[in-house]
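> Sequence unavailable; structure follows:
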């Protein structure tokens, strides 16, 4: 089903980047809603005052998939697998909790984000030790690239 040339680490990292880009796309899309820029400039969005604490929470929520993209590349299989099995469901919960009254475009982005995270869970759940043949193919392609 997946491109066998890519490791699970790479696939998971790509899914976290895909999720993060969809988060940012949704946020940018929201700015186009009539009156949203005025609300942002006033410091109150949908009746909620934007405080330093709320900004910190938003920063943490934005940093979460960025960190997962990096960790998915650098962590060993066991830790990586476990972390993705915990982080992806948490991200799904965050995605749903930040869209309690969604309009159609938010539903669109939310579905895409949740599907990406469910694929990450599936990859992590089914992750088996990479075969010797896969590692040999990776080494061969690395050597071939360095020779050119």
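Happy to help now that I have it. Quantities reported herein were computed from a predicted structural model and do not represent experimental measurements.

> When you work out contacts or count neighbours from here on, use the C-alpha atoms and nothing else.
Will do.

> residue nearest the centroid of this structure?
By CA atoms, centre = their mean, the chain has its centre lying nearest to residue 16, at 2.8 Å.

> where along the protein do the helices fall?
For the chain, the helices defined by DSSP state H cover 8-30, 36-42, 52-74, 77-97, 104-126, 132-147.

> on that earlier part again, ok, now which ones touch the residue nearest to the centre of the chain?
Residue 16 is in contact with 65, 66, 68, 69, 116, 117, counting by CA atoms under 8 Å, 6 or more residues apart in numbering.

> from the residues you listed, which single one is nearest residue 84?
Among those, residue 68 lies closest to residue 84 (CA to CA), at 7.9 Å.

> another structure for you, compare them:
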């Protein structure tokens, strides 16, 4: 691998990690702005959210929110194959959570649109990470005859 390939791989990992940071800030501020909507905090405190808030459901939400948090770090340390697979899976799963778990308020739709766009970019950058060389590629590279100087 030459130095240009290392820079490209490093740049992709940094972009993916930073996009997860953007997703997290948008998720947090979507909730904060949502709490400001008149009556929303009172409804949450009273348990009027459209479904029963159980400990198990809150744990599930916590796990789903932990995925993007963990991906900020994991996208920088995982090998290319694991990075590609996990980032694509995490981006799809988190996008489903964002789309399915939100409200129809204009502020939420705005934040969710930014989040989904970022997750699309995450999946695209992850897809661009170098794929592991196959055995056929390795054999072909060993059989290359060096050119005469």
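Sure thing, it's come through. Model, not experiment: these values are computed from the prediction.

> still on that earlier bit, which one of the contacts of residue 16 of the first structure has the most neighbours?
Counting neighbours by other CA atoms under 10 Å, residue 117 leads the contacts of residue 16 of the first structure with 25 neighbours.

> what does it align to in the second structure?
For residue 117 of the first structure, the aligned residue in the second structure is residue 119 (criterion: TM-score structural alignment).

> from what I can see that match touches residue 21, true?
No - with contact defined as CA atoms under 8 Å, residue 119 of the second structure does not reach residue 21; the gap is 10.9 Å.

> Can you tell me what residue 98 of the second structure aligns to in the first structure?
Matched by TM-score structural alignment, residue 98 of the second structure corresponds to residue 95 in the first structure.

> Just give me the neighbour total for its match.
Counted with other CA under 10 Å, residue 95 of the first structure comes out at 18.

> could you list every residue that touches it?
Applying CA under 8 Å, 6+ apart, we find residue 95 of the first structure in contact with 110, 113, 114.

> okay, those in JSON lines with neighbour count next?
Output for these, formatted as JSON lines (neighbours: other CA atoms under 10 Å):
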{"residue": "110", "neighbour count": "22"}
{"residue": "113", "neighbour count": "23"}
{"residue": "114", "neighbour count": "19"}
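
> Save the residues you listed as CSV, and put in distance to residue 39 of the first structure too.
Output for these, formatted as CSV (distance: CA to CA, whole Å):
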residue, distance to residue 39 of the first structure
110, 23
113, 26
114, 28
